[in-house]
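> this is a predicted model, with the sequence first.
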Amino acid sequence: MNIWQFVVQVTVILNSFKCIQSFPDEDPEDTTGYVDDEGPEVTTGYVPVYDEYKKVLAQVLFRHGDRSPVHSYANDEYTEADWPQGYGQLSIKGMQQEYVLGAFLRERYTSCQGLTINEESCLKLLSEDYKRAEVYVRSTSYDRTLMSAYSVLSALFPPPFREQDTSSMGSAELFSVWQPIPVHTVPMEEDYLLGIGKCEMFNKLMNETLMNLTNPRMQEMLSEYSELFAHVAEHSGEPNSVKGMDKVLDPLFCEYVSQDTGKTLPSWVREDTDVLGQLLELRDMYAEFSVPGTFAYLKGGSLLKEMINHMIGKVNDTVAQRLFLYSAHDTTVIALLQTMGLFNYKAPPYTACILVELLEKDSDYFVQILYRNDSNSEPYVIEINDCGTKCPLQMFVDKYLPSLPENIVEACRGTGLNNVNEYVTNYVNENLSPVTVLNVILASVIVLTLISFLICYFFKETSGRSSAKYMPVPTEMSDLS
């Protein structure tokens, strides 16, 4: 057994004790005793409550804003020329939606809202002005997601606006009204983080899913909406099939949400309110089929792995950033939720976002996941299966990391998941800092020395007694070999 395997095994043992002790004694959501009942009545904003959990890292995945359809159907009265900028492009409304999201993120991460009752204990995560070392932004290589990222950033880090003479716009004064912030991307065929790259296995499994009419969920959908399928096929010019309906749903939905810009739904939808309602219901079912949970890890696993990597790195002081932003698509949001077993089977709306926050309390770390799918209300906290709403980091890692592919490219070629123990060893090699490794080794030596002392003491005390029974080394320790 090499030194890394030894370190990993001891680390797992030590962390198992830490996880057992990491659960708070009281409900973390219970604010009893922290509200200043004698203070003035709060009528605006958040109730000032001291939050024992400090945000140390936030990773936010969000969907782009309102857009034009990505295609039309056979009998669609609208062509690409009828949509500003063409198919699949972010609309003005979409830019506004993303700006609102950016303002929400600014309020959550650059202010002390809801965190304290005095200025001294402010626990804000980010600086109010853009700092390169604090933020990293990644987007898929689509116009609508890149533009969505820029729209979010324009509200998250607004420039210090002030009156300007237009004659100075060619000088450095320009940057008092404009704050450029870099957004990183990679070619679509190479993007396994937010897309699926060239993932033959995902495409193969998706085709099998859509063609498998014996699937209980598929049968349920086809049976419940059989009349709708026939009605849509008759008027749309598309086949009466799962793929035919898929070709129609997106254009109709875009026309539905764009009625304020003069677009109208076709009469065969408009004249029957049941048709529209069923189409919206069907969108939710198609969202479920878009990234099935059984192989969601091929699309969401790389992102979850990176998020875990960032959290471990933050704890080990090897990650400087405090905020990672990911601008992507509804299927990306679904994939991440499905990979964690947290999807609610509702189609994510425009600007839907998942907030994965790393919290610190008394030198222990917890993961909190929130989902914002309504711009008119606060995001709701998701309860992680068997781990609660504030999941100890080690438990979170142990829960998800072993099921994620070590090499997504190989997984997309059909190669199975690698051995879990080897994967954990590699993960530690890549992410533990030298100082942390030294601390682990020292702790291991101390633990082993203590165990040796206890064993020697035990044998000394029992050596003269023939009736004494041998006490084996605990199973967890004997597994070290």
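Looks like it arrived, so ask away.
> could you use CA atoms for every contact and neighbour count after this?
OK.
> now do stretch 399-416: distance to the chain's middle.
Taking Cα atoms, centre = their mean, to the nearest Å, the mean C-alpha location of stretch 399-416 is offset from the chain mean by 18 Å.
> buried set for that stretch?
Judged by neighbour count (16 or more other Cα atoms under 10 Å), stretch 399-416 contains these buried residues: Y400, L401, P402, L404, P405, E406, I408, V409, A411, C412.
> now, those that are in helices?
Secondary structure defined by DSSP state H assigns Y400, I408, V409, A411, C412 of these to helices.
> so who does the third one touch?
So the one you mean is V409. Taking Cα atoms under 8 Å, 6 or more residues apart in numbering, we find V409 in contact with Y192, C199.
> ditto for the one 5 residues further on
G414 sits next to M201 when contact means Cα under 8 Å, 6+ apart.
> ok, it to G195 distance?
Computed as Cα to Cα, to the nearest Å, the G414 to G195 distance reads 17 Å.
> what about versus this one:
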Amino acid sequence: MFLLRGLLALVAGFTVVPFAFSAPPSAVDELKAVVVLFRHGDRSPLSSWPNDIYYGNSTLWPDGYGQLNNLGKERHYRLGQWFRERYDGFLPKRYNHNDIYIQSTDVDRTLMSAASNLAGLYPPLDDQVWNSAVNWQAIPIHTTPEELDVILATEFPCPKHDRLLEELYNSTQFQNWNEELASVFEELSPLTGYEDLSVHSFSGLFSTITIYRGFNWTLPEWTDTYWPLIKFWATRKFQWPTYTPDLARLRSGPFFDYLLSYFKSVKGNVSLPPRHVKGPRHQDLLLPNSNAPKFLMLSAHDTTLSDRTNALGVYPDAVPEFSSTVIWEVRNGTQGFYVNMFFKNSTGFSNLTLPGCEFNCLIDDYVKLVEPICIGVDQWKEECNN
């Protein structure tokens, strides 16, 4: 327990940047475009520890594991209402497909989260009301199979990233961490039922315990005792896939290549180039290839948010909670087009400043700073397999 106390002290001393609330968009500089990337809402567990008394009880999870629950639907509905309040006037109240484009990973909980969000953002108006008893309208949500999606999902194989990540996990640094935590693993093993624990084990524990805490369920005492440690290492785990510039580029490069193309399209008022990704079944990845919509909504996962924020050097130092959102706003002011970034979750709304730039980052400077971690899809596929 001496080691545990020492590690807890380390966790307690870790600095977390507090949230700073931001005012609504300024009326001085013209808002030109918005990109929102959010995590899905609350879900049932994906996995749990062997000794967990709740996980195997199917009556607790009637919709199955990994599925969006009612709290998750409500949370995203409220987030959609928040988008409406913040961007009302910029984004017309009446839905029009030219204004907004919605892309989701091909997973039930992300598709349902996007639909719930849109219900809050776009309640039907006038002739859009198709049933007086249903305050909802159908809005298209685009998706592509996970194994073909290189923009939002991370299931498309990249052998080079896998190799570099495995080298990181086998490094002296990781060996030292596991050795330092050996006595903790020895204590946790009989409590959890896990035989082989490592620094990678904490993220799964964090996820499931967080869900149970949301229901105020009674948990074993060890979940409180080790919670700061679990939370600390779970937070670190979400940084490792983008731990180095090479890892970041291979993990998130196609996303940033697409994002910067979108920014350039907004600035130049030109068409986005077609971005088709041919997979083994010759299906195309659907992305906008006409004039850029003013609002781009992307529904994804905690790993998606942590990968992108860590790659940019603005990781909020916490596992992205359900419905956490990264926002990019493009404005046109006296000095030209610039980009603002924000992070929103249930506890606050904070500014994100790209290292090397000011908060109001001129779009050309933003592009130059992000380009080193950008990679086009074709080049990405070639490098991944080299």
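All right, it came through fine. Here the structure is a predicted model, which is why all the values come from computation and not from measurement.
> returning to what we had before: would CSV of the buried residues of stretch 399-416 of structure 1 with distance to D129 of structure 1 be doable?
Converted to CSV, these look like this (distance: Cα to Cα, whole Å):
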residue, distance to D129 of structure 1
Y400, 35
L401, 34
P402, 38
L404, 36
P405, 37
E406, 37
I408, 36
V409, 38
A411, 41
C412, 41
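> which SSE is the residue nearest to the spatial centre of structure 2 in?
The structure's structure 2 has its C-alpha centroid closest to L305; by Cα atoms, centre = their mean the separation is 2.5 Å. Assigned by DSSP states H and E, L305 of structure 2 belongs to helix 302-312.
> what stretch of structure 1 does that helix fall on?
For helix 302-312 of structure 2, the aligned range in structure 1 is residues 330-340, judged by TM-score structural alignment.
> can you give me how far the matching stretch is from the chain middle?
In terms of Cα atoms, centre = their mean, the centre of stretch 330-340 of structure 1 is found 8 Å from the chain centre.
> any buried residues in that stretch, and which?
Buried positions in stretch 330-340 of structure 1, judged by neighbour count with 16+ other Cα under 10 Å: D330, T331, T332, V333, I334, A335, L336, L337, Q338, T339, M340.
> distance of A27 of structure 2 from F90 of structure 2?
11 Å.
> for E179 of structure 2, that is, sorry about that
E179 of structure 2 sits at a distance of 54 Å from F90 of structure 2 (criterion: Cα to Cα).
> what about the equivalent of W328 of structure 2 over in structure 1, which helix or strand?
With TM-score structural alignment as the criterion, the equivalent of W328 of structure 2 in structure 1 is V356. Taking DSSP H and E as the definition, V356 of structure 1 sits inside strand 353-361.
> could you say what helices and strands that strand packs with?
strand 54-63, strand 364-372 (3 or more Cα pairs under 8 Å, 6 or more residues apart in numbering; DSSP states H and E).
> superpose on structure 2 and give me the mean offset of the longest one.
In other words, strand 54-63 of structure 1. Taken against structure 2, strand 54-63 of structure 1 registers an average deviation of 0.6 Å after superposition, with mean Cα distance after the TM-score superposition for structure 1.
> so where in structure 2 does that strand end up aligned?
Going by TM-score structural alignment, strand 54-63 of structure 1 lines up with residues 30-39 of structure 2.
> in the matching stretch, which residues are buried?
Of all the residues in stretch 30-39 of structure 2, those buried under the rule 16+ other Cα under 10 Å are L31, K32, A33, V34, V35, V36, L37, F38, R39.
> would you mark the buried spots in stretch 91-108 of structure 1?
Within stretch 91-108 of structure 1, the residues scored as buried using 16+ other Cα under 10 Å are 91, 94-108.
> follow-up on the earlier one: now the helix holding L305 of structure 2 and strand 30-39, what's the angle there?
Using axes from the mean of the first three to the mean of the last three Cα atoms, to 10 degrees, the inter-axis angle of helix 302-312 of structure 2 relative to strand 30-39 is 130 degrees.
> what helix or strand is the aligned residue in structure 1 for L71 of structure 2 on?
In structure 1, L71 of structure 2 lines up with K93, judged by TM-score structural alignment. In this structure, K93 of structure 1 is located in helix 92-109 according to DSSP H and E.
> try G204 of structure 2
helix 202-214.
> quick check: next helix or strand after that helix?
Past helix 202-214 of structure 2, further along toward the C-terminus, the next helix or strand under DSSP H and E is helix 221-225.
> after that following helix comes which helix or strand?
Secondary structure here is assigned by DSSP H and E; on that basis, the next helix or strand after helix 221-225 of structure 2 toward the C-terminus is helix 227-237.
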